[in-house]
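In: okay, predicted coordinates and the sequence, questions at the end:
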Amino acid sequence: MFKYVLHRFFKNKKSYLLIVIIIITFLIMSISPYLTGSFVDFMINNKDVHRVVYLSSIIMLIGIAGVVLAYCKNTLSVKITSQVSFDLLRDITKHFEKIKLSVVETIDSTYLTQQINTDVNVITGFVISNIIPVFMNVILAMTIICLFISINKYLLVLMVVLIVQYQEGTVNTRNKIS
């Protein structure tokens, strides 16, 4: 099912546009905190009003571009998810046409149709909304690790130890609640 959804996703021509928009949106959202921090540092150290207005305009335009691209990403994602779901439902319907009538009559058709429709929409939505961000988050994690290594290796070790302790604490808390 996973391979089928991915195959149908990449068969759609708009999927490549969606990937490009996701990458650009990811870069904008990753760079925005740095730009905002640099802007605050600049305002503290520099009193030139024209530069402040110029930099704030750039940050505003980047923010607006991020919002517009996020809207385009969501709209395109819904269209592609609907198309892939429709294709999958069409193929399942074609498969049911090949099944013997005696087998089909033993099944509650309303329940089966509802279950298939729900499963197809959930699987398609999950695959399309989570596959590309997983790769982007891996790249972001590697970038953060490289950044920590360039700043201070001891800081990286400290962060890893703290993350492991945080994860263990979270798991232990969940086990106690359950």
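Out: Now that the structure is in, tell me what you want to look at. Numbering: from 1, shown residues only.

In: when you work out contacts or count neighbours from here on, use the C-alpha atoms and nothing else.
Out: Noted.

In: tell me which other helices or strands the longest helix along the chain touches.
Out: Ranked by residue count under DSSP state H, the longest helix found in the chain is helix 49-98. Under the contact criterion of 3 or more Cα pairs under 8 Å, 6 or more residues apart in numbering; DSSP states H and E, helix 49-98 touches helix 2-11, helix 14-45, helix 109-151.

In: any chance of TSV for these, columns mean neighbour count?
Out: Formatted as TSV, these follow (neighbours: other Cα atoms under 10 Å):
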stretch	mean neighbour count
helix 2-11	14
helix 14-45	15
helix 109-151	14
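
In: in a markdown table: the ones you listed, plus distance to Thr173.
Out: Formatted as a markdown table, the helices and strands packed on helix 49-98 follow (distance: least, Cα to Cα, whole Å):
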| stretch | distance to Thr173 |
| --- | --- |
| helix 2-11 | 33 |
| helix 14-45 | 31 |
| helix 109-151 | 26 |
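
In: measure Ser82 to Val20 for me?
Out: Counting by Cα to Cα, to the nearest Å, the gap between Ser82 and Val20 amounts to 19 Å.

In: take this one as well and set it beside the first:
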Amino acid sequence: MKKIFLFLSVFMTAMVSKANSFDQFVGEYSIVGAPLAQKSGSARGCIRFGFDKMIGLSVIADTEGYKQSHMLHFNVSTGWFGHPIMDFNDLTSNSGSYAKTTGGTDFAQNEWTSVSGDNSTPLFVSIQKDGNQYILKMTESYIEKGNNVGSCYYQATLIKK
């Protein structure tokens, strides 16, 4: 009997999916105030996900995509733009891409970077709980030959619906 219980315990533990720091933020959010979209250097324009026109955010537990754990829906008046939260490493010696999720209590961050030789385009997306509000931040950089030539900074304050 003990062997059967031990087997079932190990089996059930293996069946439970690995916790992800974005799990704590699953839900629907409304924007408080106006979202910020700002550029520095020679960034090519800071229009990612229609962030400056965002009216809400949905964090969805969704494993449909390639090595995906969640999907962020940046809601705008005409629909939404999606960004997958992923963990993978498809880098070769000097090209490819990778994504990595980190976080802890009241904080989650996902980095998604494409690399081509000495050039890369990292995108960081984070959510942090701050009292009754949540702070959504994104930073998108353009790295050429190891130098940051421009970045876009995005920030919005959210409340959970």
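Out: Sure, I can see it. The shown structure was predicted, so the numbers you read here are calculated from the model rather than taken from an experiment.

In: can you give the structural similarity as a TM-score?
Out: The TM-score (TM-score structural alignment, normalised by the length of the second structure) is 0.22; 57 aligned residues with a Cα RMSD of 4.8 Å.

In: Val161 of the first structure: which of the helices and strands packed on helix 49-98 of the first structure is closest?
Out: Taking Cα to Cα, helix 109-151 is the member of these nearest to Val161 of the first structure, at 13.5 Å.

In: the residue of the first structure most remote from its centre: which element?
Out: In the first structure, counting by Cα atoms, centre = their mean, Ser102 sits farthest out from the average C-alpha position, at 43.8 Å. Assessed by DSSP states H and E, Ser102 of the first structure sits inside helix 101-105.

In: for that helix, which positions count as buried?
Out: When burial is assessed from 16 or more other Cα atoms under 10 Å, helix 101-105 of the first structure yields no buried residues.

In: just how off-centre is that helix within its chain?
Out: A distance of 41 Å separates the centroid of the chain from that of helix 101-105 of the first structure, by Cα atoms, centre = their mean, to the nearest Å.

In: so which residues of the second structure form helices?
Out: Along the second structure, the segments classed as helices by DSSP H run 2-15.

In: hang on, the earlier thing: between the longest helix of the first structure and helix 109-151, how big is the angle?
Out: 140 degrees (axes from the mean of the first three to the mean of the last three Cα atoms, to 10 degrees).

In: just want the angle from helix 49-98 of the first structure to helix 2-11.
Out: Put simply, helix 49-98 of the first structure runs at 120 degrees to helix 2-11, going by the same axes, to 10 degrees.

In: from Ile92 of the first structure, how far out is the residue farthest from the centre of the first structure?
Out: Note on Ser102 of the first structure: its distance to Ile92 of the first structure, by Cα to Cα, is 18 Å.

In: show me the strands in the second structure, by range?
Out: Taking DSSP state E as the criterion, the second structure contains strands spanning 27-41, 56-61, 68-76, 79-86, 88-89, 95-104, 107-116, 119-130, 133-144, 147-160.

In: list the contacts of the fifth one.
Out: Under the criterion Cα atoms under 8 Å, 6 or more residues apart in numbering, residues Lys67, Ser97, Tyr98, Ala99, Lys100 lie in contact with strand 88-89 of the second structure.

In: again, only this time at 6 Å
Out: Under the contact criterion Cα atoms under 6 Å, 6 or more residues apart in numbering, strand 88-89 of the second structure has outside partners Tyr98, Ala99.

In: can you check the fourth one too?
Out: For strand 79-86 of the second structure, the external contacting residues (Cα under 6 Å, 6+ apart) are Phe49, Lys67, Gln68, Ser69, His70, Met71, Leu72, His73, Phe74, Ala99.

In: give me the neighbour count for the third one.
Out: So the one you mean is Gln68 of the second structure. Residues lying near Gln68 of the second structure (other Cα atoms under 10 Å) number 16.

In: check contacts around it.
Out: Each residue near Gln68 of the second structure by Cα under 6 Å, 6+ apart is listed here: Ile85, Met86.

In: likewise the last one?
Out: Contacts for Ala99 of the second structure were tallied using Cα under 6 Å, 6+ apart; they are Met86, Asp87, Phe88, Glu111, Trp112.

In: apart from its neighbours in sequence, what residue is nearest it?
Out: Leaving aside its sequence neighbours, Ala99 of the second structure sits nearest to Trp112 (Cα to Cα, 6 or more residues apart in numbering; 4.2 Å).

In: just confirm that neighbour contacts Leu123, I think it does.
Out: Yes: Trp112 of the second structure lies in contact with Leu123 (Cα atoms under 6 Å); the separation is 5.2 Å.

In: more crowded one of those two?
Out: Trp112 (21 against 18).
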